[in-house]
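Q: Sequence and computational prediction follow.
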Amino acid sequence: MNLGVPTAALAAAFLAGPALPAASARADVAAASARADAPQPSIGVGSTRLSPGRPATVTGADWPPGATVQAEVCGARALRGSADCDTLRAAVALVAADGTFRVTLIAGAPPSRCPCVIRVTAQPGASSAQLDVELAGQREAPLPSLAPAPRVDVVRTRLSGSPGLAELFGASPHRTLTVTVRNPGTTALGRAPLIVAWGTGGTADIPVSAPLTRDLPAGATRTYLVRVTLPAAAFGRYSVGGAYGPAKFSSATDVYPWGLITTAVLSALLLVYAIGVAARRRFRERPVRAGVPASDATVTAPVPPTDVELAGLRTFLARAGDEGGRTIALHTLLRHVSGQPELTDRQGLDDLVRLLAPPLPTRPGDTARAESDEPRDARSREVR
C-alpha cells in the first residue's frame, strides 16, 4: 500500500496545530509591548504656584481621543481619591482627536492639607495623571496612613406594622424599619451614614429620612428605627433597603387595600344590577306589537270616556239595527265608546235605536200597515 501522501499530510497537520497558540501568544506579547511603549497621558500647568480663587490653565497630551477629562485641585496627594479633592470647583473638557485638551479651573482649598496636586482623570477609562503644585496659604501636613476599610455587619433587618382601617381603604401605609448593626472589628467605627430608600419591583430608589448615627465601638451593637411612609392607594410588593457604611441591607412588605378593592367590586356589581333592572323595566313598559304572544303582552283594560258624542253613537246604533238585531251586548257598546275594534254581533240594536232615535213623522197609511203587522209578529213569536 502506498501511504506516503496521507502520512505526509497528517504530519503536516500535527506540526501546524501547536503553531496557532504560539502565534496568538506572540501577538498578545507584541500588543502588551506596544501599549507599554505608548506614551502615557501627561498634564501641564502655566504656573505650579496657585492662589485660591484665581484661575489656572491645565493642558494635557497623549490622552484617549474623545474622552472626557476632569481636572481638580487635591490635597494629601489625592491618596484617597476624590475624598481629598475640591470637586466643587472641578473643570471638565473633551479630548481632541490628537489626544490634547485645554481647560481652565478656579483653584480652591481642598478638604485635605497639602502636599497638593492637580489631578486629571478620564472617563470612560482608567487614565489619570497628577502634577505637584503649591497652594498659597495652605499648610502642609504629614500624609495620612491608608488604614483598611472598617467592617460592619447588619445583624437584623425587619419591617413591622400592620395595616389599619384607613390603609385598607387606600390611605398611606406606614411601616417601621428596624436595622441592627454590629462592629466586629477591634477599632471603633465612626459615624457612618445610614441610607434608607423604598421602591417597587425590587429596586429601592426613593430616599427616606433616616436618623443620625453615632460612633460604634469595637464589638458593640446598635439598633436604628426608621419610619417609612408609602404612597396612598399603594398596591403590591414594595422593597425597602439601604446601607450603613459599607454594609447593605434590604427587606420587603406587601400592601393591598382590600377595603378599597371590595368597595370597587361591590360598586361594579350594583351598577350591573341597576342596569339590568332598568333594562327589564324598559322592556316591560314598551308598547305591544303585532305578533307578540298574549302571555308576554301587558293587558290594559279600556277606560270609557266620561263624555260620548251623541251623533256618533246614533250612527253606531243605527248600523247595528240595520243588521236585524234586537239587543246589543254591553261590552260591545263599551268597546265602541272606548275606541276599541267593533264586534260583528249587533243583535237587538233596532230596539235601542227606536228608544234613542227621535220619532219619525208618520202617515195615515203607515199606521194601518203597522196594525196589520202586529198579529203577524205575534204569530211568528209563537211559532218560535
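A: Perfect, thanks for sending it. Note that the structure is predicted; figures quoted are calculated from it, not measured. Numbering: from 1, shown residues only.

Q: CA atoms for contacts and neighbours, from now on please.
A: Fine.

Q: can you give me the helices in the protein?
A: For the chain, the helices defined by DSSP state H occupy 4-16, 19-37, 165-168, 258-285, 310-322, 330-338, 349-356, 364-383.

Q: Just the buried positions in the last one, please.
A: Neighbour-count burial for helix 364-383, counted by 16 or more other C-alpha atoms under 10 Å, picks out no residue.

Q: if we can go back for a sec, let's have the helices of the chain in a markdown table, adding distance to residue 224.
A: What follows is the helices of the chain, written out as a markdown table (distance: least, C-alpha to C-alpha, whole Å):
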| stretch | distance to residue 224 |
| --- | --- |
| helix 4-16 | 68 |
| helix 19-37 | 51 |
| helix 165-168 | 25 |
| helix 258-285 | 31 |
| helix 310-322 | 102 |
| helix 330-338 | 91 |
| helix 349-356 | 108 |
| helix 364-383 | 122 |
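
Q: so which of these gets nearest residue 119?
A: For residue 119, the closest of these is helix 19-37, at 22.1 Å, according to C-alpha to C-alpha.

Q: now the closest residue to residue 243 other than its chain neighbours: how far from residue 122?
A: Once flanking residues are discounted, residue 243 sits nearest to residue 195: 5.2 Å by C-alpha to C-alpha, 6 or more residues apart in numbering. To residue 122, residue 195 is 29 Å away according to C-alpha to C-alpha, to the nearest Å.

Q: So those two - more neighbours on which side?
A: residue 122 (22 against 18; other C-alpha atoms under 10 Å).

Q: Quickly note the distance from the more buried one to residue 333.
A: For residue 122, the distance to residue 333 - C-alpha to C-alpha - is 111 Å.

Q: next one: residue 261
A: 64 Å.

Q: More neighbours: which of these two?
A: A direct count of neighbours by other C-alpha under 10 Å for residue 261 and residue 333 places residue 333 higher, at 18 against 14.

Q: take the one below as the second:
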Amino acid sequence: MRRPAARPRTALAALLTALALALLPAVPAYPAAAADPTVAVSLNQAPKGGEITVSGTGWKAGALLMVLLCGQGTPERGVVGGTNSCANTDGRAATVDPRGAFSVKLPVVAPPKPCPCVVHVAGVTGQQDVVDAAFTVGGHPDAPLPDTAGDGRLAVLTAARLEGSSGVLTWFGAPPRRTLVLTVGNLGTAPVRDPVFLVGTAHGVLAPQDEEHQWRGTVAPGQKARIELDVELSAGAHGDYRVSVSHGGKLLAEQPWKVGRPWGVVLFWVLLAVVVPAALFRIGMVLVDRAGGRNRDPVPVPVPADADGPGTTAVLPWFLPDSAPSENSQTTRKGHS
C-alpha cells in the first residue's frame, strides 16, 4: 500500500533535476586561471611602422599591465638593462578582464637597443609578474646579449624599505629624497661583482623612469649583502609614487612612496596674491593724492591789518564779528557807572 507514495517523490526529484539543468547555461563558465601568466603575439616578425596584437591569459582580473617593445632581451634572460632598452614612449597599457585575459594593439617601432627583441609585459597594479615574448623587428640591427652577471643570480631576502625623512626645504618644493634599503643574496654559483641596479620611480600609470646605480662590492655565492640606493624625485613632486629596483632584467622589489604636497609653495603663492595687490593699491593711492594736490589752487588766508601800525602783531579776538559789543552799549555802561 506504500508504493503509490513513492511516485510523488520521484516526480519531485525529476522536477528538481530539470530545473537544475535549465539553470546551468545561465551560469558563465569562466576558464580556470593558468598557473603562470602567458603572452602571445600575432606575428613573430614585423617591419618598423607596422602593428601587432599582444594578448595573454592567466593574469589576475583587473590588473593593469604595461606592454613595451624592448631590445637586448630574450624570454629566458629577460630584458638586459631594464626598461632603458625599451621604446617607452610607444608603450601601451592594458587592463585584464574578468576571465584573466587581455588584448592590445602595439605599434612596431625601433627600440633604443639592438635585437634580439621581446614584447615585454609587466604588471603595474594588482600583479607584479613580468613575461617576455620573442619578437623580431624587421630592419633593426642585431647584436649578442652582453654577459652581465655570469652565473651569479641576486634575489631579495628581506622586504625593501625606504629610509629617511623630508626636511624643511622639501616643504617649499625641494626634491624629495629617500634611501632604498634591501638585503640581497647570491643564489648562483659565481660571484657578482659591482652589480648595477636599475632604480625606477613611477607616478600613476606611467612607465617608471629608470636610473642606473652601481653598488661597489662583491656578493659571493651563498652570501648576502645590504644594498643602499639613493632615490630622488623631481622638484615639487607630490602624490603616490612607486620605487622599483631590478637587476639583470628581473624585478627585485617594489615599494610604494606617498609624497606630501609642498604646502610652503602654496602658502607663498597665497601671500604673493595678497601682498602684491595691496602694495599696488597703496602706490596708486599715493599717486592719486599727489596728482590731486598739484591740481588744487591754494586758498588765500585773510590777514587782518595792523591797527597799531607796522611792527605790531595783530591779535585776533576770541569772539565772532557778529557777537562783538557795540559802541553804544559801552557808552551806556559808562553813563550808568
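A: Nice, I can see it. As the structure is a prediction and not an experimental result, all values here were calculated from the model.

Q: Just give the TM-score of the two.
A: For this chain pair, the superposition-based TM-score is 0.38 by TM-score structural alignment, normalised by the length of structure 2; 210 aligned residues with a C-alpha RMSD of 6.5 Å.

Q: what about residue 78 of structure 2, neighbour count?
A: With other C-alpha under 10 Å as criterion, residue 78 of structure 2 counts 22.

Q: That one reaches residue 122, doesn't it?
A: No: using C-alpha atoms under 8 Å, residue 78 of structure 2 is not in contact with residue 122; the gap is 11.2 Å.

Q: where exactly do the strands run in the stretch 201-337 of structure 2?
A: Taking DSSP state E, counting those that start in this stretch, the strands of the stretch 201-337 of structure 2 run over residues 209-214, 218-219, 224-232, 239-247, 250-259.

Q: And what about residue 23 of structure 2, helix, strand or coil?
A: helix (DSSP: H, G, I helix; E, B strand; the rest coil).

Q: now for the helices of structure 1, which one comes closest to residue 55 of structure 1?
A: Of all these, helix 19-37 comes closest under C-alpha to C-alpha, at 34.6 Å.

Q: Just name whatever secondary elements that closest one is in contact with.
A: Of the remaining helices and strands, none touches helix 19-37 of structure 1 by 3 or more C-alpha pairs under 8 Å, 6 or more residues apart in numbering; DSSP states H and E.

Q: And the contacts of that helix?
A: By C-alpha atoms under 8 Å, 6 or more residues apart in numbering, no residue outside helix 19-37 of structure 1 reaches it.

Q: Buried residues, it. List them.
A: Quick answer for helix 19-37 of structure 1: no buried residues (16+ other C-alpha under 10 Å).

Q: which ones are touching the nearest residue to residue 66 of structure 2 once chain neighbours are set aside?
A: Here the nearest residue to residue 66 of structure 2 in space, its sequence neighbours aside, is residue 93; by C-alpha to C-alpha, 6+ apart that works out to 4.7 Å. Listed by C-alpha under 8 Å, 6+ apart, the contact set of residue 93 of structure 2 reads 64-67, 104.

Q: Check those residues for burial and list the buried ones.
A: Applying 16+ other C-alpha under 10 Å to these flags 64-67 as buried.

Q: what would the residues you listed look like in CSV with secondary structure and distance to residue 161 of structure 2?
A: CSV is the format used below for these (DSSP: H, G, I helix; E, B strand; the rest coil; distance: C-alpha to C-alpha, whole Å):
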residue, secondary structure, distance to residue 161 of structure 2
64, strand, 23
65, strand, 24
66, strand, 24
67, strand, 27
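
Q: nearest to residue 259 of structure 2, of those residues?
A: Once C-alpha to C-alpha is applied, the member of these that ends up nearest residue 259 of structure 2 is residue 64, at 22.1 Å.

Q: What about the residue lying closest to residue 241 of structure 1 once chain neighbours are set aside, how many residues nearby?
A: Nearest non-adjacent residue to residue 241 of structure 1, counting by C-alpha to C-alpha, 6+ apart: residue 250, 3.8 Å away. Neighbourhood size, residue 250 of structure 1 [other C-alpha under 10 Å]: 20.

Q: Likewise for residue 260 of structure 1?
A: Neighbours of residue 260 of structure 1 (other C-alpha under 10 Å): 17.

Q: And it, how far from residue 166 of structure 1?
A: 10 Å.

Q: cool, and residue 196 of structure 1?
A: 25 Å.

Q: Which one's more surrounded, the two?
A: Taking other C-alpha under 10 Å, residue 196 of structure 1 and residue 166 do not tie; residue 196 has more neighbours (25 against 13).

Q: Show the contacting residues for the closest residue to the more buried one other than its chain neighbours.
A: The shortest distance from residue 196 of structure 1 to any non-neighbouring residue, by C-alpha to C-alpha, 6+ apart, is to residue 242 (4.3 Å). Contacts for residue 242 of structure 1 (C-alpha under 8 Å, 6+ apart) come out as 194-197, 204, 248-250.

Q: go on, residue 335 of structure 2?
A: With C-alpha under 8 Å, 6+ apart, residue 335 of structure 2 has no contacts at all.

Q: next one: residue 333 of structure 2
A: Per C-alpha under 8 Å, 6+ apart, neighbours of residue 333 of structure 2: none.

Q: and if you look at residue 154 of structure 1?
A: Residue 154 of structure 1 neighbours (C-alpha under 8 Å, 6+ apart): 179-182, 244, 247-249.

Q: For structure 2, which helix extends over the most residues?
A: helix 263-295.

Q: Tell me which other helices or strands that one touches.
A: helix 168-171.

Q: and whatever helix or strand comes next after the helix it packs on, what does it pack onto?
A: Using DSSP states H and E, the helix or strand that follows helix 168-171 of structure 2 in sequence is strand 177-186. If contacts are counted by 3+ C-alpha pairs under 8 Å, 6+ apart, strand 177-186 of structure 2 sits against strand 154-156, strand 161-163, strand 224-232.

Q: now for the longest one, which elements pack on it?
A: Going back to what we said before, that points to strand 224-232 of structure 2. Against strand 224-232 of structure 2 (3+ C-alpha pairs under 8 Å, 6+ apart) you get strand 177-186.
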